[in-house]
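**Q** only geometry, no sequence info:
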C-alpha cells in the first residue's frame, strides 16, 4: 500500500495529501457499516439495571418514530441517539450528535445533542438534581422538538414487551442517511423546525 512521505504533517506535500484524500474515500464510505456494527455490539450489552439492551432501546425509539410517521432523519436520529453510550457514557448525547450531525437536519442533531439534559425532567429529583435544567434552552427553536422526542420516543422505550422492528428493518435507512454528502446545506436545513409528526 502506498503511504505518505512525511512523519510530521507540516512536511507533507500536495501529492501526500492527494493520496490521503483518495485513501479516505473507501473508509468514509464504510461509515454506515461501522455504525451498524456498533449497534449490534450494543445488543450484547444489557443496560445496567434496565430490562433491555442498548440496541433494544434504540430500536424501540426508532420504531415509535417510524410508526408515528416521522421522516428518515427522525427515525435514524432516534435509532442512534444513544450510540455514543459505549465510548462516552458521561456525554453520550453530544457524542451521538456528532456522529449524525453531518448527515441529518440540524434540528435532529440538536435534539440528539441535548436529549440527556431534557430527559432529566423524569428522574433528576430522585438524585437531588435540577429536574428543570433544560429550561435554560426555552428560547431555542428546537426546544419543543426535543421535549416531544424525549416524551414520545426516548423515555417510553425501555419496555421488554414492546414489539419493535429489527435492526435489519432500519439498516437501509441508516445506509441512505450516511450515503448523503456530508454537511450538505439542503440536508442540514439550518433553522428549520419540522417537529415531530402530529399524534393521531
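**A** Yep, that arrived. Just so we're clear, the structure is a prediction, and the values are computed from it rather than from any experiment.

**Q** rest of the way, CA atoms for contacts and neighbours
**A** OK.

**Q** For the closest residue in space to residue 158 that isn't next to it in sequence, give me its contacts.
**A** Distances taken as C-alpha to C-alpha, 6 or more residues apart in numbering place residue 57 nearest to residue 158, at 5.8 Å, with adjacent residues excluded. With contacts defined as C-alpha atoms under 8 Å, 6 or more residues apart in numbering, residue 57 is in contact with 154, 157, 158.

**Q** Highest neighbour count among the residues you listed?
**A** Neighbour counts for the contacts of residue 57, by other C-alpha atoms under 10 Å, peak at residue 154, which reaches 24 neighbours.

**Q** What helix or strand is the nearest residue to residue 93 once chain neighbours are set aside located in?
**A** Using C-alpha to C-alpha, 6+ apart and skipping the chain neighbours, the partner closest in space to residue 93 is residue 113 (4.8 Å). Secondary structure assignment for residue 113, by DSSP states H and E: helix 106-119.

**Q** And here is the other one:
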C-alpha cells in the first residue's frame, strides 16, 4: 500500500484488514530506517566538552575497536559500540535502554551483558562515589556473570585512552547493518506490538 493511504479509524477495534495491511507496510518501511536513526542518535554522544579523557562517542568507538581487536563476535562488537547509546535519553538506566534496542537482534548473552554493564562497570568507581563496588555480586548466579566482567574489563573501563587508534564510525556501519538485519528479518506486526 502507498504512504498516502490514511486509515479512517480512531481506535484499533474499528480498523479493517486493509487498514492493518497498510500499517504493516508502513511499519516495515519505517523500521528499515532504524540503523540510520541509531547512527544519528549515536552522534549525539560526540560532546564538545566533558571531564572524561575522551567523550562518550570516542569511548564507544574505542570499546568497539577493542572488541574487534579481541576477535569478538560481530554482535559483541556492535554491543560495545552501542552500549552507552542509552545515555542520550536515559542517563540513569542507560544499560537497560541500550539492551532493549539490541534485544531483537542479538543473543540473550549479549543482551544481558549490555543491560547489566553499568552495575558491573561500577566495580571500578562506585567506592569513590559512596556506592557498592561489589554490587555485581548480586548477579553471580547468572551464566553471563563472567562474560559481563570480561566485557567491562577489556572493552569498557579501559576505553578512555586519547592516544588509542579507534576505527571510525563508518568502519562499523556495515557491521551494524548486518547485525540489525541478520537476526530479526521481518517481524510480524503482532510481534512488534507485543514486544
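**A** Ah, there it is. All values reported here derive from a predicted model rather than from experimental measurement.

**Q** Let me know the distance separating residue 185 of structure 1 from residue 122 of structure 1.
**A** Look at residue 185 of structure 1 and residue 122 of structure 1: by C-alpha to C-alpha, to the nearest Å, they are 35 Å apart.

**Q** again, but for residue 39 of structure 1
**A** From residue 39 of structure 1 over to residue 122 of structure 1 (counting by C-alpha to C-alpha), the distance is 25 Å.

**Q** Looking at these two, which has the bigger crowd around it?
**A** Regarding residue 39 of structure 1 and residue 122, a neighbour count based on other C-alpha under 10 Å identifies residue 39 as having more, with 22 against 13.

**Q** Not counting sequence-adjacent ones, nearest residue to the residue most central in space within structure 2?
**A** For structure 2, the residue lying nearest the average C-alpha position, counting by C-alpha atoms, centre = their mean, turns out to be residue 98 (3.6 Å). The spatially closest residue to residue 98 of structure 2, leaving aside those adjacent along the chain, is residue 86, at 5.0 Å (C-alpha to C-alpha, 6+ apart).

**Q** how about the counterpart of the one you found in structure 1, secondary structure?
**A** Residue 86 of structure 2 is assigned residue 84 in structure 1 as its aligned equivalent, the criterion being TM-score structural alignment. Taken by DSSP: H, G, I helix; E, B strand; the rest coil, the conformation at residue 84 of structure 1 corresponds to helix.

**Q** Verify the contact between residue 84 of structure 1 and residue 96 for me.
**A** Yes. At 4.8 Å, residue 84 of structure 1 counts as touching residue 96 under the criterion of C-alpha atoms under 8 Å.

**Q** Please point out which parts of stretch 161-179 of structure 1 sit buried.
**A** Of the residues in stretch 161-179 of structure 1, those buried by neighbour count under the rule 16 or more other C-alpha atoms under 10 Å are 164, 165, 167, 170, 171, 173, 174, 175, 177, 178.

**Q** All good on my end, thank you.
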